[in-house]
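In: Here is the input, now give the coordinates:
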Amino acid sequence: MKTINMRIITLSVFLVLYISLLQAQDSTQIVIFPDQLHELRSGSFVKNSLDRSKYFTTMGTLTGTRYTDSQWEIMKPTRSLGPHLSKIDKNYEDDELIKDKVKEVTQNQISFLQEGFKSNQDFKWAIAGISRTYPSWMRKSGDVYDAVKNEYFELAALQVNAWLDELELNNVPLPTWYTVQNEPKQSWDITDIGEFHKVMANAIQKKHKDVQVFGPCWAWTFPGKDLVVWQKFYADFISATQNALSGYDLHTYSKGYWAYDSINYKGNRNNMTKKQNHPSLFKGMYNGNSAVYDFGTLESQLNMVQAVQNTLYGGGPKPIIISEYGRQSISPQFGPWENDFKFFLYMTTVIRQMMLYMDQPEVQLAVPFILSHSDFGYAPNRGQAVYNLENDPNNKKHSITPFLQFYEYFKDVKGERLYYEEKTTQKTFSNYEVLRDGQFIYLVAHYGKTIGEFSLNLDVTLDGLDTDNITGMGIKRLKWEGEYPEPHNNKNFDGNLVIDSEYQSLTTLNNIIIDGEETVIIKIETESSIKPTSKVLEEAFYANGYLNKVPKNTPHNVQFNLTEAPKNAQRCFVDIGLSMKEGMKDSPAFNFNGQYLGKILDYQHTRGITYYNAVERVELPVSLLRQGKNTLILTFGENVSDNDIYVVSAKLIIQTKQ
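Out: Okay, here's the model as predicted:
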């Protein structure tokens, strides 16, 4: 009997351990302060509410010709390509002749825009030049077929200005953001492309001051070995433009390599050594995937761009737009997608990146690569589209994809930002937004860890709010239930995409379980709208210096210059961008303004990330802040990493209560 009991106990322990290994659980608490507003500030950029028009967008233009219903208010097409001026032949090289020719070749384009914008005069939109914006005789050939020849820089600017003139004459709102070239070829000489952007920016802004000129929106600029890609395509490019651009345009696609076929859409053979055995990007970054932006590298890139700008030119940060982002290496590239799981994969990356952009004051626009509708002649059944249309320009019949539900799911996400704090003992790789809209408080939470292997136990606390003042609580979920397809194009499997259209009632805000890669929206209704009593301001200050390789055991100085002594500062953080293969095995030592703080960086979550490049936030003693120079000294000991160590950027965050 004793032996049997011991076996039962042993078996029970084994089962508990086995279940815990199958699905590990994180725990966290979100404390919301309903009467405290939250403002994020960086230089002249401020975010204290959520402007839906910056994030809930689609690819396309308001041409008004093929739209099928009134849903566009929750997902307006905001970014397009053009203008198409390639029909201008070399006989019109003369300045005055080319203006007349622009009018002729864009007549149809302008009429489409007139129709779309006639009831949207205040709508902000973005457009990026393409190879067809510049006639072939202006451009080089071969690998850089989109590169404008240096002798035609001025003429190319004149051409685009003539098109902007036509928009004005025809009562079409000018684009808020004009990007000089969409995804230029990386073989284009950096000095030349920088000069081209400078000429275009100076010419356009001289004549059309309300049009902001951006660049470079390169494709596939992951950091690269020794960060050489970021050095060339951002630091060197920003230097070459000589501060002429209004701001910077980025394309930020992660690559999955799970739904990845041996032959790509062009008929070329893919490098199958990159293929992943699991769909999770979180798991992939620990398994050799160098193309994951979602869990830190994206924030590192955004901060790096501002660090370069600050170091080279000063004067504060510049605006950023993300004119394309999403998830690539989901086969087939142009669709159709065989199952809803592929839509789910794309949605998870869009959610993670979108929620980061919401928290970046400098980001003025973020457009996921989700087409408002598939294009005639160009992937009529594309996966990344809200509507799939018939491959016939005169046929408006359409089918709906899960992306319509995706946009509808977030329709309540708006309002003023509320201050909140996450209290946890470990990094959960989660994203949060807390908003107040009248008497409703919304918490948006996304848990990024591996689907099917992790879950998050979330407790929500409303500080200072009596439970009697809460009149209702509900939750909506966007998640995957059941098994995922194996292989990726399987149509018959026991799993489905869940996107709740209505809130399910909650009886408590404790022990809310969120599965891996799930997104929830928690809605809390109060008896009446709560009046704010204070505001928590978080202000960012960038240090000079970027992409620095740091020798081990050698103090690395980072300096922040504060023109004024911080008043009413209650907390202080530093956001350090770090890069090294395989992550950290130990914390660097911190010294701030002469006081040794020790090894205070939580590094455990970085261990084993193959191409670790991320931003880590470390709290510093607020009492050590001073007016003028504030010096942070980092020392990386031998045990931190066996590989080269880089400090990508540094940003001081000062939190004050007003």
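In: C-alpha only now, for contacts and for neighbours.
Out: Will do.
In: The nearest residue to Gly383 once chain neighbours are set aside sits in which helix or strand?
Out: Spatially, and ignoring its direct neighbours in sequence, Gly383 is nearest to Gly335 (4.9 Å; CA to CA, 6 or more residues apart in numbering). Under the criterion DSSP states H and E, no helix or strand holds Gly335.
In: Quick one: residues contacting Gly335.
Out: Ala379, Asn381, Arg382, Gly383 (CA atoms under 8 Å, 6 or more residues apart in numbering).
In: cool, Lys535 as well?
Out: By CA under 8 Å, 6+ apart, the residues touching Lys535 are Gln36, Leu37, His38, Glu39, Tyr419, Lys657, Gln658.
In: Who wins on neighbours among those residues?
Out: In terms of neighbour count, Leu37 stands highest of the contacts of Lys535 at 25 neighbours, by other CA atoms under 10 Å.
In: For the comparison step, fold the sequence that follows:
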Amino acid sequence: MLEKYAVAGSGSRQLRTQNGIGTQRQISRSKIAGPCTAWGHPKGDWKRWTHSGWERKYIETAGDVLGAYDFHLYSKEYWAYSKESPSFDQKKKLPTPNLYEGLKNGNPYIWDFGKAEAYLDLVYAHHQATWSAPSLPVIISEFGRQGITPQKGPRAGDYLYYLYGTTVTRMWMNFMDRPEVQLTVPFILPWGDAGYARQRGQALYTRPEDPADPSVIATPLLGFYKFFQGLDGERVVCEWQQLTEAERQGLYAIAVRKGDELQILLHNALPRSLDLNLDAGIPEARIARMRWEGAVPQEYTQKTNGRWRMDFQALEKVDPSALTLAAEEVAIVQFPLVTEKPSKKMVSERFYSNQTLVDIYQQDAELTISIPDAAGDAVLVPSISAPKGFVAGTVLTVGVNGYTNSVDLGYTEGIVDLFAPVHFELPVGVLKSGDNTFTFILETPGFKWNAKIATLRADLQGQE
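Out: As a prediction, this is how the structure comes out:
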């Protein structure tokens, strides 16, 4: 379990890992969280969020009495999928376990690549619009990867554990970037009881096949937790440059500082290796890697001589200006610093429009964000929603205060029930203090596309 604590008012955050859940001993501090829904609604029809849709109504009805919002988010795969799976449909089976490729091949139940971010933006914005207050804290009390069915666990080798770990990592890193997310709990049980987790494979310990044998055997997920145990510190700003929007979907980075050490947690979710330049002004670093090495199973029940590599210490020296990450690799890069205290601190603040699910296919969409102090760099993050992804040549243009910028949405082609953030970097000085009205224009080749601007967020950075 990775707990994340937000420092109120500063925009900075701390990360730390711990195995355990703190309990509150005073009844007066107990609070209710909900709705604990197993599937936040990802469909393009938005039935749960329009008119009398129950997710919308839940916020409007209970948002002033809850202590927190609580969600369960699971990505679903169709590679480890067979006639043994419930409601098996051969047409849904995919040839690859890589969820980034699955997303582009019509699998709507993938939260890893922006959908979780967009969904939590929607919750935040609608709570703000309803209650004129920031969102409640958020708990993700279950999340993980479904569809490895039947969950063979250790009998299918370590590859299924590895796949589960990649999804947990991506979701964790998404949640780390959410100031309102206070607690996350991946669906990884302590040990596997006969007939349940032992077969599902999502446990730290599993039992032998012999029902009479009460002993437990450690699974690779124990090492998976251990890999993150040294990640600790105060968040610092890091940002990618020269990334396409498609690469941004599949490349993750979280930087933390503790004393005289800088750590960057990286994940490449793409189905290919990437060459990266980590420009920290430091010529040498050490790296701990977690990735699959060796032969990859062609079927989910196949065992190979491949292994799930986990480095529990960063011993490998690397040139950070020429770093290569393998497909679906996770890495922690450690940099030595010359001083224990930073020369300056950056503050990140988020602002949301109260308008949600604004149609853009029949006319231009206008949304407004009020910003008390607009000094500093800014990234504008609209989330766009449509029943399916867009073809090449579909251009989304934003205009604000005389400035315009555009992005081609062709990278979303193949996605079903599209719901994803789009990023526009705004030059210093474009935004002003007070109300800023943004105009969005969707230009599509040949016909109008049924689409909505689901939410609009502005991320501002400045010195403390």
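In: Go through the contacts of Lys535 of the first structure one by one and say which ones hold in the second structure.
Out: Among the contacts of Lys535 of the first structure, the ones whose aligned partners also touch in the second structure (both residues aligned by TM-score structural alignment, their matches' CA atoms under 8 Å) are Lys657, Gln658.
In: can you tell me which of the contacts of Lys535 of the first structure are in strands?
Out: Gln36, Leu37, His38, Glu39, Tyr419, Lys657 (DSSP state E).
In: Would you mind measuring from Phe440 of the second structure to Leu2 of the second structure?
Out: Distance, Phe440 of the second structure to Leu2 of the second structure, by CA to CA, to the nearest Å: 37 Å.
In: Kindly report the same for Asn174 of the second structure.
Out: From Asn174 of the second structure over to Leu2 of the second structure (counting by CA to CA), the distance is 12 Å.
In: One more: Pro179 of the second structure?
Out: 14 Å.
In: Could you name the residue of the second structure that is farthest from its center?
Out: Ala212 (41.3 Å; CA atoms, centre = their mean).
In: in what helix or strand does the residue minimising distance to the centre of the first structure lie?
Out: Nearest residue to the geometric centre of the first structure (CA atoms, centre = their mean): Gln353, 3.5 Å. Using DSSP H and E, Gln353 of the first structure sits in helix 340-358.
In: ok, and what's touching the next helix or strand after that helix?
Out: Following helix 340-358 of the first structure in sequence order, the next helix or strand is strand 363-368 (DSSP H and E). Strand 363-368 of the first structure is contacted by residues 54-59, 78-79, 319-326, 350, 354, 357 when judged by CA under 8 Å, 6+ apart.
In: Report the mean deviation for strand 363-368 of the first structure after fitting onto the second structure.
Out: Aligned to the second structure and superposed, strand 363-368 of the first structure gives a mean residue distance of 0.5 Å (mean CA distance after the TM-score superposition for the first structure).
In: all strands for the stretch 551-658 of the first structure, in order.
Out: 556-562, 569-581, 589-592, 595-598, 611-620, 628-635, 646-657 (DSSP state E, counting those that start in this stretch).
In: now swap in the stretch 251-400 of the first structure and tell me
Out: Using DSSP E, counting those that start in this stretch, strands in the stretch 251-400 of the first structure cover 320-328, 363-368, 371-373, 385-389, 398-400.
In: Now tabulate the ones you listed in a markdown table and tack on mean neighbour count.
Out: As requested, those are exported to a markdown table (neighbours: other CA atoms under 10 Å):
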| stretch | mean neighbour count |
| --- | --- |
| strand 320-328 | 23 |
| strand 363-368 | 25 |
| strand 371-373 | 25 |
| strand 385-389 | 25 |
| strand 398-400 | 14 |
